[in-house]
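> No letters, just coordinates:
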C-alpha cells in the first residue's frame, strides 16, 4: 500500500509539473498577443474557447470519474454522495473557481503589458508563499521542509524582481494581485475537487471566467475581430493547452496532495516562463536574476525531499 501511495502521489506530481510547463510557455503566447489586442478581450477568447474544448470530455466523464481514489487509497467523499449533492458542489465550485480565475487572469494579463513574460511568471508564482499563509487560516499545516523551501524561494524572488534601489515596476505590482487570486484558486480547488468531477469543474470555471471577462472587455476595451484574427495562434495555444489541458491537470493532480506542496510544484512555471522568454522572445536576464531562478527551482526540488513520518 505504501508503494502504491507513493506511485499515485508521484503521478499526481507529474500532472502538476505538466500543467506548470504549459502555463510557463503560455506567458510567451500572452506577451505576443498583447502586441495586437487588449488584455480582457484576450481572456474572453482564451477562457470561453478553453471551456468549449472541454465540453465533449466533460460530457463523456459525466457518469464515470476514473480518479475517484486519493493517494492514501481512501475513497474520495464526493464519489459516495448523491448526484444532487455533487451537482451542488460542481456549480458552487465552478463559480468560485471561475471568479478566482477571472480576477487572477485579469491582473496577470494587464500586468504583462508592463513587464516581461519571464518576470510575470515569477511574480505570479509568489502564490507558493501565499498558499501556506492563507492555509493557516483554514487549519492547513506544513512540514518544516516545506517552510524551508518557501524561505529559499522567497530569497530567489527577491533576486529576480527587486531592483538595486528596492523598487518594483508597475507591471510586477499588478501581477501581485494575480498571485493572490491564484493562491485563492488553489485552495478553492483543494476544497471542491474531491467532491465533483474534475473535468466538469475545469470546464465550468472557464465558462464563468470567460463570461465575467466580457464585462470589462466591453466596458473598458474595444474588441476587434481583426485583432483576434492576428493573435489566433497565441489564443489557441492559451485556450487549449494552458486553459483546457493545464487547469484540468491541476484539478486532477491536486487530489490527495497538500495544497502547499501542489503550489510549489506548479511554481516551476516561473522557471519555464523565463526560459521560454529567453529562447523565443529574446528576453535577457542579469546574473542576479539568474541566481534568483536557481534558488526558486532549488526550493521546489527541496520540497519534494522526504520529511519523515507525519504526526498523526
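Nice, thanks for sending it over. Bear in mind the structure is a predicted one, so any value in this text is a computation, not a measurement. Numbering: from 1, shown residues only.
> When you work out contacts or count neighbours from here on, use the C-alpha atoms and nothing else.
Noted.
> For the stretch 151-300 of the chain, which segments are assigned as strands?
In the stretch 151-300 of the chain, no segments count as strands under DSSP state E, counting those that start in this stretch.
> what ranges do the helices span in it?
Counting by DSSP state H, counting those that start in this stretch, the stretch 151-300 of the chain has helices at residues 170-192, 198-220, 225-230, 232-237, 247-253, 259-266, 268-276, 287-302.
> nearest to residue 144, of those helices?
Each of these has some distance to residue 144 by Cα to Cα; the shortest is helix 287-302, at 11.2 Å.
> Mind listing what's buried along whichever helix in the chain runs longest?
Among all segments of the chain classified by DSSP state H, the helix with the greatest residue count is helix 2-33. Along helix 2-33, these residues count as buried under the neighbour rule (16 or more other Cα atoms under 10 Å): 8-10, 12-33.
> Over to stretch 131-138?
Applying a neighbour-count criterion of 16+ other Cα under 10 Å, one finds 131, 132, 133, 134, 135 buried in stretch 131-138.
> Against that first model, consider the following:
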C-alpha cells in the first residue's frame, strides 16, 4: 500500500535527520579519544538498549545480524578514522558516494533500475558536493572515507533483504553487539589511553542512544518498505539537515552555492520516488 511506502520514507527521513548532527560530534570526540574507543563506547551503549531482544535462538537471524554488523563496523570505523585527517564536510561528501555505488552494484547483479534513480543519484552527488565539499587538497582521510561509501552501499543492499525477513529489534541488537565486539578488538589494538577529565560523555550518549540505536532501528523499519536505491537517495539529505542544525543552533548561513546544493538534494529525493515500485505487499515477520 502507498501508506506503507510513505511510512517507510518517514522512518528513513527521521534517521537521516538525527544523523545530520553526528559528524561534528565525532570530530569533537576525536580530540580526546581514538576511533576504536568512540565506536566501542557508542555501540556498547546502543547494544544495551537491545539487550532484551538478544535471546533469540534463530541461527538465520544471527547470521544475518552478524553479516550486517561486520559491514556496519567497516563503515563506521573507516568514517571515524577518516575524520582524523579530513573535515566533517568533506567526509559527508565522500560518504554519500554510496548513492552512486549502490545502483552500480545492483546493475552488475543484473537488476534494472529506472532513469529516475540514476538521475536522482547524479543530482544528489552534485548537490552534496556543492553543499559540503570544501575544496581542500586530497588527504589519507579521503581514502578511508571512500571505504565508508563502499561498505555502506553493501549494507543498504543487504539490509533491504534482511529487514523484510526478520524482526527488526533483534536484528538491530545483533548488529550493535557485533559492532561493539569488533570495535573492542580495534580499540585494544590502538592501545587506548582514557582521559576522564575531558571525556565527551554527552556526545557518546547521543551517538549511542540516538545516532546508533534509534537511527539504525529506524533504518531497518524504513527499508522494509522502501527499495534500497531510493533509500540511498534519501540518506543524502543528511548534509542538508546538518546545515539546518547549524543555522538554527549556531546561526551559520548557507551561501548561494550551498543553497543550490541543498535544492539539488531535495529535488533528487523527490525524483527518486517517480515510477517507484509498489511497496512490499506483505510483512513476513512482526513489525518490530
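Nice, I can see it. Note that the structure is predicted; figures quoted are calculated from it, not measured.
> Looking at the helices of the stretch 151-300 of structure 1, which is nearest to residue 91 of structure 1?
Comparing the helices of the stretch 151-300 of structure 1 by their distance to residue 91 of structure 1 (Cα to Cα), the top pick is helix 198-220, with 7.7 Å.
> What range does the closest one cover in structure 2?
Equivalent residues of helix 198-220 of structure 1 are located at 168-190 in structure 2, counting by TM-score structural alignment.
> Tell me the mean distance between the matching stretch and structure 1 once they are aligned.
Plainly put, stretch 168-190 of structure 2 ends up 0.9 Å away from its match in structure 1 on average once the two are laid over each other (mean Cα distance after the TM-score superposition for structure 1).
> what comes up buried for that stretch?
168-184, 186-187.
> now swap in stretch 274-281 of structure 1 and tell me
Applying a neighbour-count criterion of 16+ other Cα under 10 Å, the buried positions in stretch 274-281 of structure 1 are 274, 275, 276, 277, 278, 281.
> any idea how far the last one is from residue 31 of structure 1?
Right, the one you point to is residue 281 of structure 1. 9 Å (Cα to Cα, to the nearest Å).
> next one: the third one
Applying Cα to Cα, the value for residue 276 of structure 1 to residue 31 of structure 1 is 11 Å.
> Tell me the residues that contact both of those two, please.
Taking Cα atoms under 8 Å, 6 or more residues apart in numbering as the contact criterion, residue 276 of structure 1 and residue 31 have no common neighbours.
> Now do the same contact list for residue 141 of structure 2.
Residues near residue 141 of structure 2 by Cα under 8 Å, 6+ apart: 81, 82, 83, 84, 85, 86.
> Return the residue of structure 1 aligned against it.
Per TM-score structural alignment, the equivalent position to residue 141 of structure 2 in structure 1 is residue 171.
> Please apply the same query to residue 242 of structure 2.
Using TM-score structural alignment to pair residues, one finds that residue 242 of structure 2 aligns to residue 273 in structure 1.
> Nearest residue to residue 273 of structure 1 in space, please, no chain neighbours.
Using Cα to Cα, 6 or more residues apart in numbering and skipping residues adjacent in sequence, the residue nearest residue 273 of structure 1 is residue 24, 4.2 Å away.
> my bad, residue 235 of structure 1
Among residues not flanking residue 235 of structure 1 along the chain, residue 46 sits closest, at 5.7 Å (Cα to Cα, 6+ apart).
> Quick one: map the one you found onto structure 2.
So residue 46 of structure 1 corresponds to residue 42, using TM-score structural alignment.
> these two touch, right, that match and residue 207?
Yes - using Cα atoms under 8 Å, residue 42 of structure 2 is in contact with residue 207, at 5.8 Å.
> Relative to residue 39 of structure 2, how far out is the residue nearest to residue 41 of structure 2 when sequence neighbours are not counted?
In this structure, residue 41 of structure 2 finds its nearest non-sequential neighbour in residue 204, 6.9 Å apart by Cα to Cα, 6+ apart. Distance, residue 204 of structure 2 to residue 39 of structure 2, by Cα to Cα: 9 Å.
> Kindly report the same for residue 219 of structure 2.
In this structure, residue 219 of structure 2 lies at 19 Å from residue 39 of structure 2, with Cα to Cα as the measure.
> try residue 48 of structure 2
Using Cα to Cα, one gets 14 Å for the distance from residue 48 of structure 2 to residue 39 of structure 2.
> repeat for residue 2 of structure 2
Taking Cα to Cα as the measure, residue 2 of structure 2 and residue 39 of structure 2 are separated by 37 Å.
> Next: residue 271 of structure 2.
Noted for residue 271 of structure 2: a distance of 35 Å to residue 39 of structure 2, by Cα to Cα.
> Quick check on these two: which one has the bigger neighbour count.
residue 39 (29 against 21; other Cα atoms under 10 Å).
> Just give me the match in structure 1 for residue 12 of structure 2.
With TM-score structural alignment as the criterion, residue 12 of structure 2 lines up with residue 16 in structure 1.
> what residues are up against that match?
Taking Cα under 8 Å, 6+ apart as the criterion, residue 16 of structure 1 is in contact with 249, 250, 253, 254, 262, 265, 266.
> Would you quantify the distance from the aligned residue in structure 2 for the first one to residue 10 of structure 2?
It refers to residue 249 of structure 1. Here residue 249 of structure 1 is matched to residue 218 in structure 2, going by TM-score structural alignment. As judged by Cα to Cα, residue 218 of structure 2 and residue 10 of structure 2 stand 9 Å apart.
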